[in-house]
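Novice: no sequence on hand, only this structure:
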């Protein structure tokens, strides 16, 4: 009974933090009215909706607040008001997804980004997608981390004139735990059940290392095998407390 009342109290408290004006505008702008009226996306706190003219899809049963931009699920409780959304390309949600406070998300025209069920980006996180980014189910990204699938500017070999790859996909497997201040760059691929240590730079395909691995460093390398977050226990807690 205590747990039930606590859950009800938490949800009521959460609803007071929703920016209802931006929430209603976003849903009506992004979805057909039959879907928008269910308010599948909640916007929390201040955010600049610079551009949301892209193709936003939800490929899962529609429920209110299943996607939370600025959702307060971390220890810090104050929005600085620097959150910004630019969605010109295609953004696909495969289920419930959480974004922490003061995020920056940019999806360029013709780019594609996909979020698996219960994937997340913690506070002060950054995603810049100019090509393709895919996050698996329960891929949890820590605070101040960034995913960037482009080099922005064309680099060349000064002797041969060969052009280096400008942009390449990022594909993160399911049940990945990315710690804080991690940079995930173009052409990064991780297996499922991969943990990435804090202050790491990822820039290649790590899938050959197998599952249940810890990688870290600049650039990332294998630190330990046969290690994983206790997903069996934490999955239940995440589902209980993060699903609105």
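Specialist: Received it, and whenever you're ready, just let me know what you need. Note that the structure is a prediction, hence the values are computed from the model and not measured.
Novice: going forward, measure contacts between C-alpha atoms and count neighbours the same way
Specialist: Will do.
Novice: so the most far-flung residue of the chain relative to its centre: helix, strand or coil?
Specialist: Ranked by distance from the centre of the chain (CA atoms, centre = their mean), the top residue is residue 159, with 39.1 Å. Here residue 159 takes the coil state, with states given by DSSP: H, G, I helix; E, B strand; the rest coil.
Novice: how about the helices in the chain?
Specialist: For the chain, the helices defined by DSSP state H cover 2-15, 20-30, 33-36, 231-242.
Novice: quick check: which of those helices is nearest to residue 108?
Specialist: For those, the distance to residue 108 is smallest for helix 20-30, at 16.1 Å, taking CA to CA.
Novice: and that closest one, what's buried?
Specialist: The neighbour-count check on helix 20-30 (16 or more other CA atoms under 10 Å) flags 20, 22, 23, 24, 26, 27, 28, 30 as buried.
Novice: please apply the same query to stretch 204-211.
Specialist: Under 16+ other CA under 10 Å, the buried positions of stretch 204-211 are 204, 206, 207, 209, 211.
Novice: this is the other structure I want to compare:
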């Protein structure tokens, strides 16, 4: 790609400069903000009172949110909410039509070189960690909370309602995958398209993980009580 082609391909950066400058100096220490490590493209910012933490040397455009990577989705940028902590350990690119929400008790951590092509949805209210060299296809969702809890019919127990998510390094998450609470993926794996994961995956590295059949987890003794539904997340 020639110089002119590179300039044309990255012309969005020019329009992103003003909102990115404001965001960086509002949320980062001056020494980091001056390098403009976070670039925002068509960002719709909700409550961003949380912390943005870099555990690596910063440089211009190290983190890109809302990049228009895939033509199949509207060029709608990104919705970003952070009331907890978002931790960066290196290069990150999150594509257009994406949304990230981090609650007050949430810690969302990205490793070195994490790329999400488009329409990524993350709801982090406890802990989600994506390690190094991870590629995420479009229409993927990661949620570490149920937002509700389930009671047992004996009235003495109820579900915890949240749990950590961790994806090992060098993993490819194909399109339309869903990772829910307690999902743990070993390193060097491929998660096939349309896979739904609800807990730890017991496999060796270099495995292909897919969802082939539906499984009934529990048939009796559990229900949703809409009048007693609040989850109390405990941060260790």
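Specialist: All right, it came through fine. Source: prediction; values computed, not measured.
Novice: redo the buried residues of helix 20-30 of the first structure as a markdown table? Include distance to residue 99 of the first structure.
Specialist: Output for the buried residues of helix 20-30 of the first structure, formatted as a markdown table (distance: CA to CA, whole Å):
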| residue | distance to residue 99 of the first structure |
| --- | --- |
| 20 | 17 |
| 22 | 15 |
| 23 | 14 |
| 24 | 18 |
| 26 | 15 |
| 27 | 16 |
| 28 | 20 |
| 30 | 17 |
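Novice: between those residues, which is closest to residue 63 of the first structure?
Specialist: Nearest to residue 63 of the first structure out of these is residue 27 (CA to CA; 12.5 Å).
Novice: show me what the closest one lines up with in the second structure.
Specialist: Counting by TM-score structural alignment, residue 27 of the first structure corresponds to residue 24 in the second structure.
Novice: quick one, what contacts that match?
Specialist: 33, 34, 36, 37, 38 (CA atoms under 8 Å, 6 or more residues apart in numbering).
Novice: repeat that for residue 44 of the first structure.
Specialist: 17, 18, 19, 68, 69, 70, 71, 72.
Novice: of the buried residues of helix 20-30 of the first structure, closest to residue 5 of the first structure?
Specialist: Nearest to residue 5 of the first structure, judged by CA to CA, of the buried residues of helix 20-30 of the first structure is residue 20 at 24.3 Å.
Novice: look up the closest residue to that closest one, ignoring the ones flanking it.
Specialist: Leaving aside its sequence neighbours, residue 20 of the first structure sits nearest to residue 43 (CA to CA, 6 or more residues apart in numbering; 7.2 Å).
Novice: next: residue 83 of the first structure.
Specialist: Spatial nearest neighbour of residue 83 of the first structure, chain neighbours left out: residue 102 (4.0 Å); criterion: CA to CA, 6+ apart.
Novice: cool, and residue 242 of the first structure?
Specialist: Nearest to residue 242 of the first structure is residue 73, by CA to CA, 6+ apart, at 6.9 Å.
Novice: what is the neighbour count of that neighbour?
Specialist: Neighbourhood size, residue 73 of the first structure [other CA atoms under 10 Å]: 18.
Novice: my guess is it contacts residue 101. True?
Specialist: No - taking contacts as CA atoms under 8 Å, residue 73 of the first structure lies outside contact range of residue 101: 9.1 Å.
Novice: any chance of the helices of the first structure in JSON lines, plus distance to residue 173 of the first structure?
Specialist: As requested, those are arranged in JSON lines below (distance: least, CA to CA, whole Å):
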{"stretch": "helix 2-15", "distance to residue 173 of the first structure": "30"}
{"stretch": "helix 20-30", "distance to residue 173 of the first structure": "27"}
{"stretch": "helix 33-36", "distance to residue 173 of the first structure": "29"}
{"stretch": "helix 231-242", "distance to residue 173 of the first structure": "14"}
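Novice: fine, thanks again, bye for now.
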